[in-house]
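Novice: need a 3D model of the sequence below.
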Amino acid sequence: MNWKSEILAAQHRISGYAQVTPVMTSKIPGYPIELKLEQMQHTGSFKARGAFNTLISSDVPEAGVVAASGGNHGAAAAYAAQALGYPAKIFVPELAGPSKIALIKQTGADLSVVSGEYANALTAAQAHEQATGAMQIHAYDAPATVAGQGTCFAEWDAQGLEADTVLVAVGGGGLIAGALAWFDGARKVVAVEPETSCALNAALKAGEPVDVSVSGIAANALGARRIGQICFDLAQGMSSVLVIDEAIAEAQQMLWKAHRILVEPAGAAALAALTSGAYQPEPGERVAVLICGGNIAPDPLAG
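Specialist: Below you'll find the predicted structure:
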């Protein structure tokens, strides 16, 4: 697959639907880094890119769309479906939390909350797909999803990205697959995962995707039990680091104190690799961090 052409086609497709998110320079780790603020995307995460690309490039059946999500993908899929006039059925696990569940409800989608973790929601979504003929929008392991997420990095390049190295948080792998597909070795891409939700790191060590247990403060966004095959195929030989929950929470606080940027734990995970020392740049290495999500729970401004 020619990923660059797929990503450029996706960028053209979703223009006018997805937000162009801002970039900035920060000195939070003690040295300058570039940030892209993708938590300012529709529904508070990068996920809207893949959802819009999937829907616009597909023949959506009368039954509409169905998605399983830890929260952010469900909100994005529901938002994109509403914007394009399609019915949406969304399944989320209980661990999605009240803030993300409320966000999905606001779109008007038909929402079902299932017990357990993301894998349980995916099973329910697949059953709904079989029963109704609805189109599944996969959260991360589908070419249209990956190409849509890749538009984030094509956009960043056009905004003047200078970094040698880009740090990206990983759940199921759709976002970092988009980064790897777009940069294609032109920039170093570093995967950052919580120690307690590390499907990509485990897969790279095992030589194949494997099931992992999922827990921790970022589990409702980075809590995929198994890395996507597309991501795994693109990720061979890449750098992968792990961070602890305390480091993620500290990075959240640093973003707020330094810039008044409020993000969910997943949104601060990649930054935590720098602030905790889990990833230490070489002298002169220029570094960038993708801030991926802002749906903090509980919603600090909820009435």
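Novice: going forward, measure contacts between C-alpha atoms and count neighbours the same way
Specialist: Noted.
Novice: neighbouring contacts of stretch 137-153?
Specialist: By C-alpha atoms under 8 Å, 6 or more residues apart in numbering, the surrounding residues in contact with stretch 137-153 are 3, 6-8, 10-11, 46-47, 49-54, 57, 65-69, 73, 77, 172-175, 177-179, 181-183, 228-231.
Novice: now, of those residues, which are buried?
Specialist: 3, 6-8, 10-11, 46-47, 49-54, 65-69, 73, 77, 172-175, 177-179, 181-183, 228-231 (16 or more other C-alpha atoms under 10 Å).
Novice: what sits against residue 74?
Specialist: 67, 68, 90, 91, 92, 104.
Novice: for stretch 235-249, buried residues please.
Specialist: Using 16+ other C-alpha under 10 Å as the test for burial, stretch 235-249 gives 235, 240, 241, 242, 243, 244, 245, 247, 248, 249.
Novice: so which of these sit within strands?
Specialist: 240, 241, 242, 243 (DSSP state E).
Novice: in CSV: the residues you listed, plus distance to residue 112.
Specialist: Listed next are those as CSV, based on distance: C-alpha to C-alpha, whole Å:
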residue, distance to residue 112
240, 34
241, 34
242, 32
243, 32
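Novice: tell me the one of those nearest residue 15?
Specialist: Of all these, residue 15 sits closest to residue 240, with 31.8 Å by C-alpha to C-alpha.
Novice: now that closest one: closest residue in space, sequence neighbours ignored.
Specialist: In space, and not counting its chain neighbours, residue 240 is closest to residue 191: 4.6 Å by C-alpha to C-alpha, 6 or more residues apart in numbering.
Novice: residue ranges of the strands in the chain, please?
Specialist: 23-26, 33-37, 65-68, 88-93, 110-114, 135-136, 165-169, 188-194, 239-243, 287-291.
Novice: from residue 95, how far out is the nearest residue to residue 193 once chain neighbours are set aside?
Specialist: Closest residue to residue 193 apart from its sequence neighbours, by C-alpha to C-alpha, 6+ apart: residue 242 at 5.0 Å. Separation of residue 242 from residue 95 (C-alpha to C-alpha, to the nearest Å) stands at 22 Å.
Novice: one more, please, to line up against the first structure:
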Amino acid sequence: MQQLSYGDIKAAADRIVGRIRPVALSRVDPGAIRTAHPDPLDEGPQKPCEVWLALEHMQHTGSFKARGAQNFLAAHREAGTLPDAGVTIASGGNAGLACAWAAQQQGVRATVFLPETAPPVKVARLRKYNADVRLVGAEYAEALGACENFAGATGALASHAYDHPLIAAGAGTLLEEIRQQIPGLDTVVVAVGGGGLFAGVATAAQHHGVRVVAVEPENCRALNAALEAGEPVDVPVDSIAADSLGARRTSGMALHAAQQDRVHSVLVPDSDIIKARQALWDHRRIAVEHAAATGLAALLAEPRYDTRWNALPQPGDPFVPCRSYRPGNGERVAVILCGANTDLSSLTNQDELQ
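Specialist: I've put the predicted structure just below:
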């Protein structure tokens, strides 16, 4: 299994500087996020938590994936391993868009495989980045098989949506930028799908002593299930956020990062994800995909625990998940909003976040 180091993230930051948009931060209104009950043994002054939204949905192509895609191609160009056949990927989602965009920036060919059922709007966006779009089969697995065959036959460089150290390292640069803008950052909250963003962010956070709250939909719990089993395992996928967080299996890199200290697993129901996404729109006019609202959902939800384990989370048992996260006294928290590729027609006016 390929591992990720903090040095990989620093190298990625040097490669992609000037090629990606530095993340912008927006502070949440005081009192909007409730803190945990104060420790009766803590005699110090009580302070409200400080929460910032990391607006990574404003990144090129509408998601953090642009960071990893740029790092992946730039590293191969540096090493002289970027073939004439260019790069190929099977993904009609954020990873495919980022790969096509980064290839255009690097002046190389991108061949993107999608199932024939892919929405025309995604196909059009990919072609806007000059990608060679190949529609194959009715399911993603068929498109992936065609992509692998294409790479083998042409020598094209095969990319991956999340399970590659260069991809994860690029994503990890986000934590470096957040820390530069929030001195004394205590906690970063990140939504988890396959684990590329989480692996990068958690590796950087471990280096700096920052707590990581890994949030997954309760019915897309690939990382949490891997922590429970001690190895990556296949899980069912059934969530409103499955289009971005619906990996059936997490990466080994993500599991390794999650097994380190100061990582907390949180599972949230779809109902809380929907409310958090709506709240961002109603009160800030921020339009994000459901995956991007998943982290915030953990902070807005009522404190509760998953009764399947009949126990509260204990140190050394990170797979026993909370169903919410409450910041402590004076805790400084950043919540990553990771993507904006969404259907705006699904947003209506409701009041959830004051």
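Novice: just to revisit the earlier point, for residue 212 of structure 1, state which of the ones in strands among the buried residues of stretch 235-249 of structure 1 is nearest.
Specialist: Closest to residue 212 of structure 1, out of all of these and judged by C-alpha to C-alpha, is residue 242, at 14.1 Å.
Novice: need the counterpart of the closest one in structure 2.
Specialist: In structure 2, the residue matched to residue 242 of structure 1 (TM-score structural alignment) is residue 267.
Novice: show me the contacts for its match.
Specialist: Contacts were defined as C-alpha under 8 Å, 6+ apart; by that measure residue 267 of structure 2 touches 215, 216, 217, 218, 221, 298, 321, 322, 323, 324.
Novice: distance of the last one from residue 269 of structure 2?
Specialist: Think residue 324 of structure 2. As for residue 324 of structure 2, its distance to residue 269 of structure 2 is 10 Å (criterion: C-alpha to C-alpha).
Novice: residue 104 of structure 2 too?
Specialist: In terms of C-alpha to C-alpha, residue 104 of structure 2 sits 38 Å off from residue 269 of structure 2.
Novice: swap in residue 247 of structure 2?
Specialist: For residue 247 of structure 2 relative to residue 269 of structure 2 (C-alpha to C-alpha), the value is 17 Å.
Novice: give me the nearest residue to the counterpart of residue 108 of structure 2 in structure 1, chain neighbours excluded.
Specialist: The alignment partner of residue 108 of structure 2 in structure 1, by TM-score structural alignment, is residue 86. Nearest residue to residue 86 of structure 1 in three dimensions, chain neighbours excluded: residue 64, at 5.5 Å (C-alpha to C-alpha, 6+ apart).
Novice: likewise residue 133 of structure 1?
Specialist: Of all residues not flanking residue 133 of structure 1 in the chain, residue 63 sits nearest, at 6.2 Å (C-alpha to C-alpha, 6+ apart).
Novice: which ones are touching the counterpart of residue 271 of structure 1 in structure 2?
Specialist: Residue 271 of structure 1 maps onto residue 296 in structure 2 when the alignment is built from TM-score structural alignment. Taking C-alpha under 8 Å, 6+ apart, we find residue 296 of structure 2 in contact with 189, 273, 276, 335.
Novice: repeat that for 7 Å
Specialist: Applying C-alpha atoms under 7 Å, 6 or more residues apart in numbering, we find residue 296 of structure 2 in contact with 276, 335.
Novice: and residue 280 of structure 2, what's its match in structure 1?
Specialist: Checking TM-score structural alignment: residue 280 of structure 2 goes with residue 255.
Novice: ok, and the closest non-adjacent residue to that match?
Specialist: Nearest residue to residue 255 of structure 1 in three dimensions, chain neighbours excluded: residue 261, at 5.4 Å (C-alpha to C-alpha, 6+ apart).
Novice: the one you found touches residue 252, doesn't it?
Specialist: No. Contact criterion C-alpha atoms under 7 Å: residue 261 of structure 1 and residue 252 do not qualify, at 8.4 Å.
Novice: who has more neighbours out of the two?
Specialist: residue 252 (22 against 15; other C-alpha atoms under 10 Å).
Novice: separation between that one and residue 246 of structure 1?
Specialist: The gap separating residue 252 of structure 1 from residue 246 of structure 1 is 10 Å, by C-alpha to C-alpha.
Novice: I'd say the residue nearest to residue 86 of structure 1 and residue 88 touch.
Specialist: Yes. When contacts are counted by C-alpha under 7 Å, residue 64 of structure 1 is listed as touching residue 88 (5.8 Å).
Novice: number of nearby residues for the residue nearest to residue 240 of structure 1?
Specialist: Around residue 191 of structure 1 there are 23 residues (other C-alpha under 10 Å).
Novice: now the helices for structure 2?
Specialist: With DSSP state H as the definition, structure 2 shows helices at residue ranges 6-16, 65-79, 94-106, 120-128, 140-154, 165-181, 196-208, 222-229, 242-245, 252-258, 270-284, 290-300.
Novice: I am finished for the moment; much appreciated.
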